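Engineer: sequence first, then the predicted structure, then my questions.
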Amino acid sequence: MNPQLALGAMLFGTAQDKRRSFEILDRFVDAGGVWIDTANCYAFWADPTGFGGQSETVLGRWLARRPGVRDRVRISTKVGCEPTEAGRFPETAEGLSAGVIKRGIEGSLRRLGTDHIELYWAHKPDAATPLEETVAAFDELVSAGTVGRLGCSNYPVWQIERARQIARARGGAGFTAVQQHHTYLQPRPATRPLVSHRFGMVTDEVIHYLEHHPDIALWAYTPLLSGRYTRPDRPLPEEYDHRGTARRLATLDEIAAETGTNRNRVVLAWLTGGNPAATPIVGVSTVEQLDEAFAGVSLELSAEQRERLDSAV
């Protein structure tokens, strides 16, 4: 088993057709992969109807056609971002009320063809719903055995802690995983890179919080910047246009040369061996890219190499 890497299934059923999705999923399991990450809203922006559910549907069909494979994988899915009106996101995002969470898990279970989810995420904060209501609704799913663990994505640190305090006071289940955008390069302060939401970046504050709360796992989305580390046709966005980026890329290249690998593999090795260690969520379009990702999380960096990567600023 290799639980260090999560397979991002965001585009299964839209940009990736069923045949290609099944091919990637089969290779993932054959290579020892465990975690598959999706959401009930994936991928509404890629579908003419303007609504999601395609990714979970394809996963459900794959699970149905692979007897016994459900016992070998763990499903991570999310609720909170599905639009309620086509073409109007984020202003009509479903939110995290008790009713939405109940309907959300019922829909996800139906599409996935399963009776439980190992990890269920609040996809993004919902300012319109009291945090107490959201926490209680998630706790009910854990108490019922429908959900194993709870996580939050794109949350500010204060709200993560407040939600956990509410759960503790209730004697219920709280968030034990955080999913944010995390990678080796660092954007300029006060910028929002790529698809990151307002509080979706792993910052020094997030790292500090996780260092003092070792029961919380860190999941990293878009860790390879959608191919920008290695593809000349995909230049880095302007928020990475500063001297620190040049120094960190040069260090990446040094370590890649020393290990006989490339930037992508070194980034994944840096993430999985960090403090705190992260579970990278990697979306791929070919089995070759998936094999590359597994090679990255299997790469061992020396303490000296890691120190050089950390100190390049």
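Structural biologist: That came in fine, so what should we check first?
Engineer: could you use CA atoms for every contact and neighbour count after this?
Structural biologist: Fine.
Engineer: how about the residue lying closest to residue 296 once chain neighbours are set aside, what does it touch?
Structural biologist: Among residues not flanking residue 296 along the chain, residue 265 sits closest, at 3.7 Å (Cα to Cα, 6 or more residues apart in numbering). Each residue near residue 265 by Cα atoms under 8 Å, 6 or more residues apart in numbering is listed here: 256, 292-293, 295-297, 299.
Engineer: save the residues you listed as JSON lines, and put in secondary structure too.
Structural biologist: Below are the contacts of residue 265 laid out as JSON lines (DSSP: H, G, I helix; E, B strand; the rest coil):
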{"residue": "256", "secondary structure": "helix"}
{"residue": "292", "secondary structure": "helix"}
{"residue": "293", "secondary structure": "helix"}
{"residue": "295", "secondary structure": "helix"}
{"residue": "296", "secondary structure": "helix"}
{"residue": "297", "secondary structure": "helix"}
{"residue": "299", "secondary structure": "coil"}
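Engineer: want to compare, so here's the second one:
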Amino acid sequence: MSGMDVRQPQVVLGTIDFGTRVTPERAFAVLDSFVAGGGAWLDTANCYSFWNDPDGMGGASERVIGDWLRSRPGARDTVRIATKVRHNPLVPHSPESAEGLSARAVHAGMEGSLRRLGVDHVDLFWAHAEDRTVPLEETVDAFGELVAKGTALRVGAANHAAWRVERARSLARERGVEPWTSLQLRHSLAQPRPLTPVAEGGHRMLAADDLDLARSEGLAVWSYTSLLWGSYVRADKPLPPTYDHPGTTRVLTVLEDVADELSATRNQVVLAWLMHQGIDPIVGASGVEQIEEALAARRVRLTDTHVARFAAAR
């Protein structure tokens, strides 16, 4: 799908809980396993995870990745790092004080991320969510300046409406700066009831308009909450009430059947389904066995018939 990065879709390691719910020692083990298994992309954000940090500020995930990079000579040449700006609070425990997407916030966010990561550039820098209090031109220019300086190799938009991304890309072309070339949105096999808001604040679901834009413009698409918190495989992690509808029952039945047919886990089939569509799924992992299972999804080969069965069930 991406004309900017010629490769097959791949599993991205989500590091949202590193340094808070996942200890540095466990995070190092996951990172080592991810790289040993051929993984490349790490996804983090400057705000991860202020809501779980006693200090009420973000940065823990980036610091853990930075410590790991320093302890593993050559690791920076092996992995690609994606981080985000927008949601880090300026006042501890105060999400309403989030930095936003002004030019000053974007540049300050990048400086802080580079410092914590201990690197001179990131491979992909995301606008974590919209900030409609700031002129889009200002945000576009700021992201373009980061690419011109070489501190970001690519830039992308997470949790943005498709029309805002296209408008931003048009502005970038007019102003002669690097446009957003990647989208990050929430997506998985099971879907909530149509037009029903999800409980998680700030989450934006992948929609047909997003895929249309990506396919027409050659944009990369990453999905988060790809495995729905483990709900496909864990009885103690039931799907939220918004997923309680007949389509979920049907699609989970097909998922079980396809997993049996392919001798794969349900999680692996979900990840294979996403990659079959050209989407890079982000997978959070707190243990080595979880990331090993996720990476093995690259060997699961879904056919168009399998995908059609899922489409009919939904």
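Structural biologist: Here it is on my side, so go on. Owing to the predicted nature of the structure, the values given are computational and were not obtained by experimental measurement.
Engineer: TM-score of the superposed pair?
Structural biologist: Superposed pair, TM-score by TM-score structural alignment, normalised by the length of the first structure: 0.95. Supporting alignment: 308 aligned residues with a Cα RMSD of 1.4 Å.
Engineer: and of the contacts of residue 265 of the first structure, the nearest to residue 310 of the first structure?
Structural biologist: residue 256 (14.8 Å; Cα to Cα).
Engineer: contacting residues for the closest one?
Structural biologist: By Cα under 8 Å, 6+ apart, the neighbours of residue 256 of the first structure are 262-263, 265-266.
Engineer: could those be laid out in a markdown table, adding distance to residue 277 of the first structure and secondary structure?
Structural biologist: Below are the contacts of residue 256 of the first structure laid out as a markdown table (distance: Cα to Cα, whole Å; DSSP: H, G, I helix; E, B strand; the rest coil):
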| residue | distance to residue 277 of the first structure | secondary structure |
| --- | --- | --- |
| 262 | 20 | coil |
| 263 | 18 | helix |
| 265 | 15 | helix |
| 266 | 14 | helix |
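Engineer: which of those lies closest to residue 225 of the first structure?
Structural biologist: residue 263 (11.5 Å).
Engineer: residues contacting that closest one?
Structural biologist: Residue 263 of the first structure neighbours (Cα under 8 Å, 6+ apart): 229-230, 252-253, 256.
Engineer: mind running it again at 6 Å?
Structural biologist: 252, 256 (Cα atoms under 6 Å, 6 or more residues apart in numbering).
Engineer: show me what it aligns to in the second structure.
Structural biologist: Counting by TM-score structural alignment, residue 263 of the first structure corresponds to residue 266 in the second structure.
Engineer: and for residue 254 of the first structure?
Structural biologist: So, by TM-score structural alignment, residue 254 of the first structure is matched to residue 257.
Engineer: that match in helix, strand or coil?
Structural biologist: What three-state DSSP gives for residue 257 of the second structure is helix.
Engineer: burial of residue 149 of the second structure, as a residue count?
Structural biologist: The number of residues packed near residue 149 of the second structure is 10, by other Cα atoms under 10 Å.
Engineer: then the one 10 residues further on?
Structural biologist: Residue crowding around residue 159 of the second structure was assessed by other Cα under 10 Å; the count is 20.
Engineer: same question, residue 27 of the second structure
Structural biologist: By other Cα under 10 Å, neighbour count at residue 27 of the second structure equals 24.
Engineer: spit out the contact partners of the counterpart of it in the first structure.
Structural biologist: Structural alignment (TM-score structural alignment) places residue 27 of the second structure against residue 21 in the first structure. By Cα under 6 Å, 6+ apart, the contact list for residue 21 of the first structure reads residue 12.
Engineer: surely residue 21 of the first structure is in a strand?
Structural biologist: No. Secondary structure of residue 21 of the first structure (three-state DSSP): helix, not part of a strand.
Engineer: and residue 169 of the second structure, how far from residue 106 of the second structure?
Structural biologist: From residue 169 of the second structure over to residue 106 of the second structure the distance is 17 Å, taken as Cα to Cα, to the nearest Å.
Engineer: higher neighbour count, these two?
Structural biologist: When residue 169 of the second structure and residue 106 are compared for neighbours, residue 106 comes out ahead with 23 against 19, by other Cα under 10 Å.
Engineer: quick one: the helix or strand harbouring the more buried one aligns where in the first structure?
Structural biologist: Using DSSP states H and E, residue 106 of the second structure falls within helix 103-117. Using TM-score structural alignment, the residues of the first structure aligned to helix 103-117 of the second structure are 98-112.
Engineer: pull the distance from that stretch to the chain's centre.
Structural biologist: 19 Å (Cα atoms, centre = their mean, to the nearest Å).
Engineer: average distance between that stretch and the second structure?
Structural biologist: Following superposition, stretch 98-112 of the first structure is found to deviate from the second structure by 0.6 Å on average (mean Cα distance after the TM-score superposition for the first structure).
Engineer: for the stretch 101-250 of the first structure, just list every one of the helices.
Structural biologist: 131-143, 157-170, 204-211, 243-259 (DSSP state H, counting those that start in this stretch).
Engineer: tell me the residues of the second structure aligned with the second one.
Structural biologist: So the one you mean is helix 157-170 of the first structure. By TM-score structural alignment, helix 157-170 of the first structure lines up with residues 162-175 in the second structure.
Engineer: ok, average deviation of that stretch from the first structure?
Structural biologist: Using mean Cα distance after the TM-score superposition for the first structure, the mean distance for stretch 162-175 of the second structure is 0.6 Å.
Engineer: run the chain-centre distance for stretch 172-183 of the first structure.
Structural biologist: With Cα atoms, centre = their mean, you get 9 Å for stretch 172-183 of the first structure.
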